[in-house]
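Chemist: I need the structure of the sequence given here:
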Amino acid sequence: MTYSASANRYDTMAYRRSGQSGLKLPAISLGLWHNFGGIDTFERGREMIRRAFDLGITHFDLANNYGPPAGSAETTFGGILKADFLPYRDEMIISTKAGYYMWPGPYGEWGSKKSLVSSLDQSLKRMGLDYVDIYYHHRPDPNTPLEETMAALDLIVRQGKALYVGLSNYSPEQTREASRILKRLGTPCLIHQPQYSMLARGPEAGLLDVLDEEGIGSIVFSPLAKGILTDRYLNGIAPDSRAAGPSAFLNPDELTEETLDKVRALNAMAGERGQKLSQMALAWVLRGGRVTSALIGASRVSQIDDAVEALRGLEFTSEELARIEAILA
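Modeler: Model (predicted):
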């Protein structure tokens, strides 16, 4: 069946400017880390991307090694683009990354110019694209000068293979230095992608301050702590969940009884707010506007619906925030 996007797709989604750039991102973005690989069902992935776009989610986040197998998420996404989204390409923000292991030998990972340029060329072929909107260095490289890695990102923009560049998993100090190099080169850093959730608070230890100071946006991955901050695991790991699947997603050791006690208390609080736990967790990372976008994963359409519905309840009272801190303490 030919896809035609919803005429109402921009009516309810909130869009936030990324740092000091002119680019706005949807408050909820869809990541293809899992459930879009070669081991997954193409039509299910297609259904989820269609639904996301119909709800105003314009940003789709990939990396060279997403799958499994590595690379297959980009191949799947390229097939969905060709089948459904070529008329809508200019309404979409498509990102990919390089830095983790992708192919054997000295050029298949980390942050050399050779590695980053080669990886993006491969990604563009898999997706059938001339350019991506955002290209990230996926992790800092301890053995390549930061100047070389940033120069590679600048080169890629000048070649027209990416419109913007970003960083992921960089420390506050690394982010500040990388940002200053990129500004000198004339290609400012658009965005940083850290892990952030109620259970992973690392960005609060300086990174969010650096992003504010440098005028960089943020898109946080695992805002639901790989599904722990949902009602999915309140009673253990279900056999049909991602944690039980072949793509090792969640280590069962993360589901300690202490963590589950906290999650159950948060779940009760979310119910009092008229939200699901997942919705409250997304609202929490988006509160106050410091985070540009929350990057969700999904294994079914209903999870995308739930995530977008969370935008109706982003406000917290000071008492609610204090109660969350007490639960997590």
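
Chemist: every contact and neighbour count from this point should use C-alpha atoms.
Modeler: Will do.

Chemist: check contacts around A98.
Modeler: 63-65, 109-111, 115-116, 119-120, 136-138 (CA atoms under 8 Å, 6 or more residues apart in numbering).

Chemist: and for comparison, fold this next one:
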Amino acid sequence: MDYERQPYRRCGRSGLLLPAVSLGLWHNFGAGKPLDGQRAILHKAFDLGITHFDIADRYGPPIGAAESAFGQLLPRSLRDEVVVTTKGSNPMWDGPYGKGNSRKHLLATLDRSLARLGLDHVDVFYLHRDDDATPLEEQVSTLDHIVRTGKALYAGVSNFSPERTAEAARLLRDLGTPLLVHQPSYSLLNRGIEASLLGVLEQEGIGCVVYSPLAQGLLTDRYLAGIPADSRAAEGRFLTADRVTPEVLAFVRSLAELAESRGQSVAQLALAWALRDPRITSVLVGASSPEQLEANVAAVDRLDFTDDELSAIDRAAKEAGVAV
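Modeler: Model (predicted):
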């Protein structure tokens, strides 16, 4: 484990440090991928100072497979050196108790996650999304119970609105279990959290670990000439072709020019840009190969931006009709 390869950032007002770039297992861990390839990515992550691994009960395919693969591949000698996070809320089995944020479902799905991971606890357990059908008091009291019983060390939420995040933080604080972290989507093509959520997180002392900082691969060099035949957009897998508009492509090409002047790829620039805000604790990246992961982590070698560079990015976004 190379702890010098990248900076570590404090997660909110807690004692927990996370690497600036963390590994998400959304797309590239599961039964459909060669186990040796997944092992190589995991070992490269250790070499790059990645100590934080983000999963969810539904990640695969099939559902649960990412947790099973990670549980099989994680060396138990490194358990105390890594932060393992997972999430509940997702549809996992048929029937009224197989989804949502009821106490019944959350406790059952976490037990199944721990069995797949081969662990007695995770470091963070997230509510993957809010559940309007379940009172927020029940949702957060279940998080409190999970932490108090030692099945997770910290509590987190993902995809919650700013208002519901603030209320969840208040309720948890009253119970004596701080809300450690929020996991929202954030990228140069999706800046919505800047308007309110980041302010709430800063005020409440909650960390922010963002997913999709590369907009499902759109903020990379892959789309500079259009939609590749083997891309997610071509397959309609998490990124649909209708999102790859001429205006968006023009914006990505303008980013490529700026990235080249900085000695970076488009992906490295996009990750560095997300990390420019000190309220962002870590960015989650996926990786289909050790080489791709290494290239993404290299974003930390140039995290500074001049005012002119930031202005150029905002100007290009506005010209392309991308929200700023």
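
Chemist: ok, back up a step: closest to P252 of the first structure out of the contacts of A98 of the first structure?
Modeler: N65 (23.2 Å; CA to CA).

Chemist: now check the second structure for the residue matching that closest one.
Modeler: Counting by TM-score structural alignment, N65 of the first structure lines up with R58 in the second structure.

Chemist: what's the closest non-adjacent residue to that match?
Modeler: G64 (5.2 Å; CA to CA, 6 or more residues apart in numbering).

Chemist: do I have it right that that neighbour meets L117?
Modeler: No: using CA atoms under 8 Å, G64 of the second structure makes no contact with L117, being 9.4 Å away.

Chemist: the two: which is more packed in?
Modeler: Neighbours around G64 of the second structure and L117, counted as other CA atoms under 10 Å, are more numerous at L117. The numbers are 25 against 22.

Chemist: trace that one over to the first structure, please.
Modeler: Using TM-score structural alignment, L117 of the second structure pairs with M127 in the first structure.

Chemist: show me the contacts for that match.
Modeler: Counted by CA under 8 Å, 6+ apart, M127 of the first structure has contacts 74-79, 81.

Chemist: go again with 6 Å.
Modeler: 74-75, 78 (CA atoms under 6 Å, 6 or more residues apart in numbering).

Chemist: neighbours of P26 of the first structure, how many?
Modeler: When neighbours are counted by other CA under 10 Å, P26 of the first structure registers 23.

Chemist: quick one, strands of the stretch 1-150 of the first structure?
Modeler: Remark: strands assigned in the stretch 1-150 of the first structure by DSSP state E, counting those that start in this stretch are 15-17, 24-26, 28-31, 59-61, 93-98, 132-137.

Chemist: what is the second one packed up against?
Modeler: Read it as strand 24-26 of the first structure. strand 15-17 (3 or more CA pairs under 6 Å, 6 or more residues apart in numbering; DSSP states H and E).

Chemist: have a look at how far, on average, the strand it packs on is from the second structure.
Modeler: Compared with the second structure after fitting, strand 15-17 of the first structure has a mean deviation of 0.5 Å; criterion: mean CA distance after the TM-score superposition for the first structure.

Chemist: map Q193 of the first structure across to the second structure for me.
Modeler: Using TM-score structural alignment, Q193 of the first structure pairs with Q183 in the second structure.

Chemist: quick check: its match touching V210?
Modeler: Yes: in this structure, Q183 of the second structure is within contact of V210 by CA atoms under 6 Å, at 5.3 Å.

Chemist: hang on, the earlier thing: do you know how far the match of N65 of the first structure is from G30 of the second structure?
Modeler: 10 Å (CA to CA, to the nearest Å).

Chemist: also Q38 of the second structure?
Modeler: Distance from Q38 of the second structure to G30 of the second structure, by CA to CA: 9 Å.

Chemist: what's the neighbour count on the aligned residue in the first structure for F305 of the second structure?
Modeler: Aligned by TM-score structural alignment, F305 of the second structure pairs with F316 of the first structure. Residues near F316 of the first structure, counting by other CA under 10 Å, number 15.

Chemist: let's verify the residue nearest to the spatial centre of the first structure: helix, strand, or coil?
Modeler: For the first structure, the residue whose C-alpha lies nearest the mean C-alpha position (CA atoms, centre = their mean) is L295; its distance is 3.6 Å. For L295 of the first structure, the assignment made with DSSP: H, G, I helix; E, B strand; the rest coil gives strand.

Chemist: so what's the aligned partner of L23 of the first structure in the second structure up against?
Modeler: In the second structure, the residue matched to L23 of the first structure (TM-score structural alignment) is L16. Each residue near L16 of the second structure by CA under 6 Å, 6+ apart is listed here: R10.
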